[in-house]
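In: got a sequence here, can you model it:
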Amino acid sequence: MTLPPDGLPPNPNPRKPAFSLPAGACDSHCHIYGPFARFPLPADRSFNPHEVPETALRAVHDRLGFARAVIVQSQGHGFDHGPVLAALRDHPGRYRAVALIRRTDSEETIAAFDAAGFCGVRFSFLPHLGGEPDLDLVREVIAKVKPFGWHVAIHVAGHDIVRHAPFIRSIDATVVVDHMARPPVAEGADGPATTMLRSLIDKGNIWAKISGADRLSKEGPPYRDAISIAASLVRHAPERIVWGSDWPHVNLHGPMPDDGELVDLLAQVVPDEAVRHRILVDNPKELFGFP
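Out: Okay, the predicted model is just below:
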């Protein structure tokens, strides 16, 4: 039986941003699903996504002005990385990727992923994505990918960034905290979660993605209540910040964001054009190893 998708499909016609993105701009966090006739959804998925394959992602990026992207393997496809591997193979240089790796995955599997263009491994601590993982198993996987120089993506929410700060500090690799650690937006830029994230960034090997403003916001579009949190991270360490759309915004049940509006929000978060260039072009090239 085919189950209905969780949440809504992405906005099919995002507006063009009000400003032109720099050449080589990178969307550092997005996902793809399908086509399901070629890549059926596996039984071990944690939710049911809409069918939005690489062709749909590329059309959105071409409209918005992104030349590069980092595709994050989603638990909607479980551990079947087929769609992402195909995107990497068919568009070399345009995409890099982040994998989901198990302790049972062989060194040969990880080496093949690395050769294809994967450059990171992700761990989610959110209940609807499987809950908090066993940290000993996480450490085993980090040790597996360490010889390949991959970064470690951490997906936490609320005050979990505070609770897991000792573990995050202990990671002997480059760390990327997804979606600004999804802090409670009402606490603002000086709340415990964002204050801790800035402290972690000070360690030197820890980065943050200013993405997911639509998930943080309580006001809704144009998400101005999330600006102060993102802007505080940019002011604190612009050299370790990247931006992501989070397209196609899975598991959202309210109005879907307009991705052009999310890009325009970046101009408010980062009004300085040179700093935007760093966040959209220079930093992703360094962090993800684009050619």
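
In: only C-alpha atoms for contact and neighbour calcs from this point on.
Out: Will do.

In: which residue ranges form the strands in the stretch 1-150 of the chain?
Out: Ranges of strands in the stretch 1-150 of the chain, per DSSP state E, counting those that start in this stretch, are 26-30, 68-72, 95-99, 118-124.

In: and the strand or helix carrying residue 161, what's buried?
Out: Element membership of residue 161, judged by DSSP states H and E, is helix 160-163. Buried positions in helix 160-163, judged by neighbour count with 16 or more other C-alpha atoms under 10 Å: 160, 161, 162.

In: alongside the first, I'd like the structure of this one:
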Amino acid sequence: MNLTNTTPLCQAPDLEIRSPKIAFPSGAVDCHAHVCGPASQFPYAGERIYTPPDATLTQYESLLKMLGVDRAVLVQPSVYDTDNRAMLAALSTNPNKFRGVAVIHPEISDVQLEAMHHAGVRGIRCNVVDVADKSVGLPIAELTALAERIQPFGWHLELLAHVNEYPDLANKFADFPVDLVFGHFGYSHARHSVNDKGFQGLLELLRNHKAWVKMTGPYRICDGDFPYVDMRALNDEVIKANSKRLVWGSDWPHVMVKKHMPHDADLCDLFGSWVSDPGLRKTILSDNPCMLYDFPAITGHH
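Out: Take a look at the predicted model:
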């Protein structure tokens, strides 16, 4: 079924050329971005909930240059379902600069997983937000089965889930076979506050070194426009819980943003104002991603 005519088009990212005021440390990694298209070459899945404008690797590389960010993790967007070709093609252009997070079909073979590992994939993403049947809850058995498949490669499992929907999050994942990574601060809307049971469970997983948190997409989980003041408390809590388990990402090209489209330079500066200590910035922007995504050591400087 082709949903091209009924699937809403997304806003395009802000294309103004402007660098942030913050200087990123050498070896900094954008740990969350998507390459979409060109659609003529990598067509989107028929069953999808949005249609992004083309956001190509070429555009993304000029963005990284503009921001002063050295490396990046490309995450498979939901519009491609389990067709990872666009992401894998991007990884192949510069294996030292890029890592990938794939979306896989449960029937995938070990040989295919191994090929993905050699291509630079270091994790898989499971989206339990944009799913049709909300009544199922967390598919722990399926997630555990997937985790056992990827464990030999040292991969992690990235979860796109609203942690506020799972008050027993910490217990559910207490003995999970691989590292868990939660996108968008755990994707719990700021209105639920930091005292929400699910968010508290996420903090517990962080403290126990069971999970990582991506400091991404603040505009997705609060009501106001930039500078997303409601989000500050969630930011401070994850830092307090375990700064060694945090990574940052631009979330470019900001698909499905319904409010004012933020400029990437401003998002970088917002991170700079929320994380003002240079040592802590280096930990989050460079040291942590090297561990999580298995990047080679950086030689030389910008």
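
In: give the contact list for residue 31 of the first structure.
Out: Under the criterion of C-alpha atoms under 8 Å, 6 or more residues apart in numbering, the neighbours of residue 31 of the first structure are 71, 72, 73, 74, 246, 247, 248.

In: same thing but at 6 Å, please
Out: Under the criterion of C-alpha atoms under 6 Å, 6 or more residues apart in numbering, the neighbours of residue 31 of the first structure are 71, 72.

In: just tell me what it corresponds to in the second structure.
Out: Matched to the second structure by TM-score structural alignment, residue 31 of the first structure sits across from residue 34.

In: residue 179 of the first structure now?
Out: For residue 179 of the first structure, the equivalent position in the second structure is taken to be residue 184, counting by TM-score structural alignment.

In: next, count neighbours for the spatially closest residue to its match that is not a sequence neighbour.
Out: In space, not counting the residues next to it along the chain, residue 184 of the second structure is nearest to residue 216; the distance is 4.6 Å by C-alpha to C-alpha, 6 or more residues apart in numbering. The local packing of residue 216 of the second structure (other C-alpha atoms under 10 Å) involves 27 other residues.

In: quick one: contacts for the alignment partner in the first structure of residue 216 of the second structure?
Out: In the superposition onto the first structure, residue 216 of the second structure corresponds to residue 211 when matched by TM-score structural alignment. Contacts for residue 211 of the first structure (C-alpha under 6 Å, 6+ apart) come out as 179, 243, 244, 245.

In: hmm, back to that, got the buried residues of helix 160-163 of the first structure as JSON lines, with distance to residue 148 of the first structure columns?
Out: Formatted as JSON lines, the buried residues of helix 160-163 of the first structure follow (distance: C-alpha to C-alpha, whole Å):
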{"residue": "160", "distance to residue 148 of the first structure": "28"}
{"residue": "161", "distance to residue 148 of the first structure": "26"}
{"residue": "162", "distance to residue 148 of the first structure": "29"}
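
In: before we move on, back to that, distance check, the match of residue 216 of the second structure against residue 249 of the first structure.
Out: Residue 211 of the first structure sits 11 Å away from residue 249 of the first structure, going by C-alpha to C-alpha, to the nearest Å.

In: the strands of the stretch 1-150 of the first structure into TSV, with extra columns for mean neighbour count and distance to residue 232 of the first structure?
Out: Putting the strands of the stretch 1-150 of the first structure into TSV (neighbours: other C-alpha atoms under 10 Å; distance: least, C-alpha to C-alpha, whole Å) gives the following:
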stretch	mean neighbour count	distance to residue 232 of the first structure
strand 26-30	26	19
strand 68-72	26	24
strand 95-99	26	26
strand 118-124	24	24
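
In: tell me which of those lies nearest to residue 239 of the first structure.
Out: For these, proximity to residue 239 of the first structure was assessed by C-alpha to C-alpha; strand 26-30 is nearest, at 14.6 Å.

In: the closest one: how far from the chain's middle?
Out: When C-alpha coordinates are averaged (C-alpha atoms, centre = their mean, to the nearest Å), strand 26-30 of the first structure and its chain have centres 7 Å apart.

In: quick one, helices of the stretch 101-250 of the first structure?
Out: Assigned by DSSP state H, counting those that start in this stretch, the stretch 101-250 of the first structure shows helices spanning 107-116, 135-145, 160-163, 165-170, 192-201, 213-216, 227-236.

In: buried residues, the fourth one. List them.
Out: Of the residues in helix 165-170 of the first structure, those buried by neighbour count under the rule 16+ other C-alpha under 10 Å are 168, 169.

In: that helix maps to which residues in the second structure?
Out: Matched against the second structure by TM-score structural alignment, helix 165-170 of the first structure falls on residues 170-175.

In: show me what contacts the residue most central in space within the second structure?
Out: Here the mean C-alpha position of the second structure is nearest to the C-alpha of residue 32 (C-alpha atoms, centre = their mean), at a distance of 3.8 Å. By C-alpha under 6 Å, 6+ apart, residue 32 of the second structure lies in contact with 73, 249, 250, 251.

In: quick check: the aligned residue for the last one in the first structure?
Out: Taking TM-score structural alignment, residue 251 of the second structure has residue 246 as its aligned residue in the first structure.

In: not counting sequence-adjacent ones, nearest residue to its match?
Out: residue 30 (4.6 Å).

In: contacting residues for the one you found?
Out: The contact partners of residue 30 of the first structure, by C-alpha under 6 Å, 6+ apart, come to 71, 72, 246, 247.

In: roughly how far apart are the residue mapped onto residue 204 of the second structure from the first structure and residue 162 of the first structure?
Out: The pairwise alignment with the first structure assigns residue 204 of the second structure to residue 199, based on TM-score structural alignment. Distance of residue 199 of the first structure to residue 162 of the first structure, given as C-alpha to C-alpha: 10 Å.

In: with residue 63 of the first structure instead?
Out: Counting by C-alpha to C-alpha, the gap from residue 63 of the first structure to residue 162 of the first structure is 38 Å.

In: grab the nearest non-local neighbour of residue 17 of the second structure.
Out: When the adjacent residues along the chain are set aside, residue 17 of the second structure lies closest to residue 66, with 7.2 Å between them (C-alpha to C-alpha, 6+ apart).
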